[in-house]
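In: Build me a model from this:
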Amino acid sequence: MTDAKQFYDYHSWANKRIFNHIENLPEETAYQEVKSVFPSVSDVLLHMCRADYIWLNVLSEVAYQEIIDSVGKFESAQGDIAAIKQHASELEAQYHDFFSRQIDLEQTFSMKHPKLGTLETTYADIILHVVNHGTYHRGNVTAMLRQLGHSGVPTDYVYYLYEKSESKG
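Out: Sure, this is the predicted structure:
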């Protein structure tokens, strides 16, 4: 079975493809209002950063209220695709630091949420949730780009596997 770290590496690869694609479109594309799940492409990407940050802190067993109190640090990136990309890059480094400190991603840990209660789960399950969440929202970005008259960029897992395979050969 593929390990959770490889799925996270796919997540990072796919996010970079999205950011690079958007950088090659007219600058206003990231900020144009779209009738969709989020008002703009940059808003989706900022949401993804916030979520990745929250889940990294959950994996690091930071207390719920401390996470909620600190997530506001992303507000200054609102409407600034370069700042959002920088946050994504910093988060990737922080996730890799987390991976370097974990011996067993199948290890069970306990998550506490004030409304949902306590969940016994594994680090790998939460990492897969992060990847799945990102995949969902990259789909939102593609749909929004198409609404704005632009193509999307392929970010399916199989494209990652092909690229990874080519780099070995």
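
In: going forward, measure contacts between C-alpha atoms and count neighbours the same way
Out: Noted.

In: Check the burial of the residue nearest to residue 68 when sequence neighbours are not counted by counting its neighbours.
Out: With sequence-adjacent residues excluded and distances taken as CA to CA, 6 or more residues apart in numbering, residue 68 is closest to residue 54, at 8.0 Å. Counted with other CA atoms under 10 Å, residues neighbouring residue 54 total 19.

In: my guess is residue 54 meets residue 69, correct?
Out: No. Using CA atoms under 8 Å, residue 54 is not in contact with residue 69; the gap is 10.7 Å.

In: Neighbours of the nearest residue to residue 71 once chain neighbours are set aside, how many?
Out: Spatially, and ignoring its direct neighbours in sequence, residue 71 is nearest to residue 50 (6.7 Å; CA to CA, 6+ apart). For residue 50, the neighbour count with other CA under 10 Å is 21.

In: before we go on, could you also do this sequence so I can check it against the first one:
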Amino acid sequence: MKTIHNMFEHLSWANQSILEALQNVEVGEQQLSLFSHILNAEQVWLTRLKGKDSSQLPIWSDGDITVCTKLIKQNEENFKTYLAEIAKTDLDNLITYANSSGKEFMTSIRDILTHVALHGQYHRGQINLRLRADGNDPVNIDYITFVR
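Out: Below is the predicted model:
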């Protein structure tokens, strides 16, 4: 659990770092779309982890920095609560859920949590690429920077 907690602390830090960068530059539509996708996906996965239907939640939506700001805080609080609740749960327990196409899967809690942490990092890298292409400095969101 310690590693998973660290990964989610990094996720929150990295999301906040990207948010601050996007608040200080002229943001392109692609950057906001990617950022809102990260945050929407976090909500979708948390909903699935709780055994609820996520089919009505957006995966992609129009980017809005104000909405992103709210989602960061909400997701961080909700994942902290969830991680505290499952502290004594077997992380290899399987969760049954349907993806956005309605196809059903069974995946372990551990693998879902690992996916959520890594998924955001992938898209934050895409945001950084677009920031650089627009003449802005990319945000150092490397895990080692976080732990230092």
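
In: Now do the aligned residue in structure 2 for the residue nearest to residue 68 of structure 1 against residue 26 of structure 2, distance only.
Out: Counting by TM-score structural alignment, residue 54 of structure 1 lines up with residue 44 in structure 2. Residue 44 of structure 2 sits 28 Å away from residue 26 of structure 2, taking CA to CA, to the nearest Å as the criterion.

In: Now the helix or strand where residue 89 of structure 1 lies: buried residues?
Out: Applying DSSP states H and E as the criterion places residue 89 of structure 1 in helix 81-101. Within helix 81-101 of structure 1, the residues scored as buried using 16 or more other CA atoms under 10 Å are 81, 84, 85, 87, 88, 89, 91, 92, 95, 99.

In: possible to save those residues as a markdown table with distance to residue 8 of structure 1?
Out: Converted to a markdown table, these look like this (distance: CA to CA, whole Å):
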| residue | distance to residue 8 of structure 1 |
| --- | --- |
| 81 | 22 |
| 84 | 18 |
| 85 | 17 |
| 87 | 16 |
| 88 | 13 |
| 89 | 13 |
| 91 | 12 |
| 92 | 9 |
| 95 | 9 |
| 99 | 10 |
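
In: Verify the stated contact: residue 91 of structure 2 with residue 112.
Out: No. Using CA under 8 Å, residue 91 of structure 2 is not in contact with residue 112; the gap is 9.6 Å.

In: the more surrounded of the two?
Out: residue 112 (18 against 15).

In: the longest helix in structure 1 is where?
Out: Assignment by DSSP state H gives helix 123-147 as the longest helix of structure 1.

In: and it, what does it pack onto?
Out: Under the contact criterion of 3 or more CA pairs under 8 Å, 6 or more residues apart in numbering; DSSP states H and E, helix 123-147 of structure 1 touches helix 4-23, helix 41-59.

In: now the angle from the next helix or strand after that helix to helix 4-23?
Out: Scanning forward in sequence from helix 123-147 of structure 1 by DSSP H and E, the next helix or strand is helix 157-168. With axes from the mean of the first three to the mean of the last three CA atoms, to 10 degrees as the basis, helix 157-168 of structure 1 and helix 4-23 are set at 100 degrees to each other.

In: can you list contacts of helix 157-168 of structure 1?
Out: Outside helix 157-168 of structure 1, the residues that touch it by CA atoms under 8 Å, 6 or more residues apart in numbering are 10, 13, 14.

In: One more pass at 7 Å, please.
Out: Contacting residues not belonging to helix 157-168 of structure 1 are listed as residue 10 [CA atoms under 7 Å, 6 or more residues apart in numbering].

In: What of stretch 70-81 of structure 2?
Out: Applying CA under 7 Å, 6+ apart, the external contacts of stretch 70-81 of structure 2 come out as 12, 15, 39, 42, 43.

In: which residues in structure 1 does that stretch match up with?
Out: Using TM-score structural alignment, stretch 70-81 of structure 2 pairs with 86-97 in structure 1.
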